[in-house]
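fold the following, please.
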Amino acid sequence: MSKNVADKLGKGLTPQQFIDGMTKNREQFLDWYNRFEWGSDGDRDFFESLSNRDDLRCLIIAADWCGDVVRNVPVVFRLLENSGIPVEVLIMEENLDTMDQFLTMGGRSIPVVIFADTGGFVLGQWGPRPRHVQEPMVRFKQQNPDRNAPDYEENLKATRAEIKARYGEGTGYHALIAQELRELLSTF
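Alright, predicted model coming up:
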């Protein structure tokens, strides 16, 4: 069944309103935002070339308490800044109806970056993490279906540590987000 977010277009926060309203992790968020640098493989030209289109909209389901939002949304904001694509942020807790249409492996994982046409028809989505960073969580969910298993929490902690290691200390993962969004946007 195709998804439609027409009822949410025009109702979200602008990127600046989201940043201004942050009560948690704002310094970290702005640090990732300010450390963003364009890669050298034409990413900037690609995203700027989207300004020739007026048929795309972007909704991002997010919350300031989420570490993946703090790491990934600043990159999405920077990639789309000069794309001409209107970007709006939906706070997860205020938009659970929408969140529940975009579950990741059955769970509410954010951020979810949704691309739609002007009528709200969903063309594609990205998130909550770059694929390489998300792989340990996919593996964990497959190998640990029982939340009550005695080693569940221990395995989850190890998985989170591997995810953190895959993000790394620097901005290298930014290029992964740029590549994956570029691939997605090239399909419509």
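
please make it C-alpha for all contacts and neighbour counts, starting now.
OK.

which residues of this structure fall in helices?
15-21, 26-35, 43-49, 67-80, 96-99, 131-143, 152-167, 172-185 (DSSP state H).

residue 123: which of these is closest?
helix 172-185 (8.9 Å; CA to CA).

return the most buried member of the helices of the chain.
Among the helices of the chain, the stretch with the highest mean neighbour count (mean count of other CA atoms under 10 Å) is helix 67-80, at a mean of 21.

now do it: distance to the chain's middle.
Centre-to-centre, helix 67-80 and its host chain are 7 Å apart (CA atoms, centre = their mean, to the nearest Å).

with stretch 114-134 instead?
Offset of stretch 114-134 from its chain centre (CA atoms, centre = their mean): 8 Å.

what's in contact with that stretch?
Outside stretch 114-134, the residues within contact range by CA atoms under 8 Å, 6 or more residues apart in numbering are 2-7, 9, 55-60, 68-69, 72, 104, 109-113, 163, 166-167, 173, 176-177, 180-181, 184, 188.

one more, for comparison:
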Amino acid sequence: MVRAAELWNEAMTPDEYLQQMTKNRERFEANITRTRIMPGDWAAFGQEPLHILVLTEDWCSDSAQFVPMVIRLSQLVPTVEVRILRRDEHKDLAEQYQRKDGYQPIPVFILLDAEFQELGALLERPERATQEMTEETRRFLAEHPDLPGANRMIDRMPEETRQAVKAHIAAWRDEQFDRWTRYLIEDLAEIAKSAKLRVA
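Now for the predicted structure:
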């Protein structure tokens, strides 16, 4: 079984990842710039080295939203370092980070301490963001009962309805950017803090 720490040195720096992106690069770069790192983040992450290994692909909308946040964190907090692996090229590692329902999440944020011991991982997106997105999808569909198959699961909806939902959620989630940045930063800090408390 391959460990995340074993792949750190072959993983891409954020700049190397950006150079090879073929999808979502403009949005990705804009999201790095718009990410706001707060004074409290220095207290949470600035005390000792933290390595964040990200499994991702450039076509993923969650990756385009959330990966730039950790890159910005690493740009502003010197103790945080980020490296990136393409998930589909490292399936042996990715398979170790599945959701409870067996789904293979993307992105995956793997936290490693100064000695490259794994502290924990955040899968896909903060749970609070997932809950809000589910609620907003329900609200949107309830407001648009005229959409064909609006009462079905999204993977069973007609294509036109599925595209309407996706377009609405894409615009809506962009409006949540600052709040969801807080969710991600807080959840990553909690993973790191909880791991240290377990060791202590």
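
returning to that earlier point: among the helices of structure 1, which comes closest to residue 88 of structure 1?
Per CA to CA, nearest to residue 88 of structure 1 of the helices of structure 1: helix 15-21, 6.5 Å.

summarise which helices and strands that closest one is packed against.
strand 87-91 (3 or more CA pairs under 8 Å, 6 or more residues apart in numbering; DSSP states H and E).

from the chain's centroid, how far away is the strand it packs on?
Its chain's C-alpha centre and that of strand 87-91 of structure 1 lie 11 Å apart, by CA atoms, centre = their mean.

residues contacting the corresponding residue of structure 1 for residue 95 of structure 2?
When structure 1 is aligned by TM-score structural alignment, the residue opposite residue 95 of structure 2 is residue 100. Residues near residue 100 of structure 1 by CA under 8 Å, 6+ apart: residue 108.

any idea how far residue 156 of structure 1 is from the residue located most distally from the centre of structure 1?
Distance to the chain centre peaks in structure 1 at residue 150, reaching 31.6 Å (criterion: CA atoms, centre = their mean). Distance from residue 150 of structure 1 to residue 156 of structure 1, counting by CA to CA, to the nearest Å: 11 Å.

what do you get for residue 171 of structure 1?
For residue 171 of structure 1, the distance to residue 156 of structure 1 - CA to CA - is 25 Å.

next one: residue 133 of structure 1
Taking CA to CA, one finds residue 133 of structure 1 at 15 Å from residue 156 of structure 1.

what's the neighbour count on residue 52 of structure 2?
As a burial measure, residue 52 of structure 2 scores 26 neighbours (other CA atoms under 10 Å).

so it touches residue 83, yeah?
Yes - counting by CA atoms under 8 Å, residue 52 of structure 2 does reach residue 83; the two are 6.4 Å apart.

ok, the counterpart of residue 175 of structure 2 in structure 1 - how many residues close by?
Under the alignment (TM-score structural alignment), residue 175 of structure 2 maps onto residue 169 of structure 1. For residue 169 of structure 1, the tally of surrounding residues (other CA under 10 Å) stands at 9.

contacting residues around residue 51 of structure 2?
Applying CA under 8 Å, 6+ apart, the residues contacting residue 51 of structure 2 are 80, 81, 82, 83, 111, 112, 113, 114, 116.
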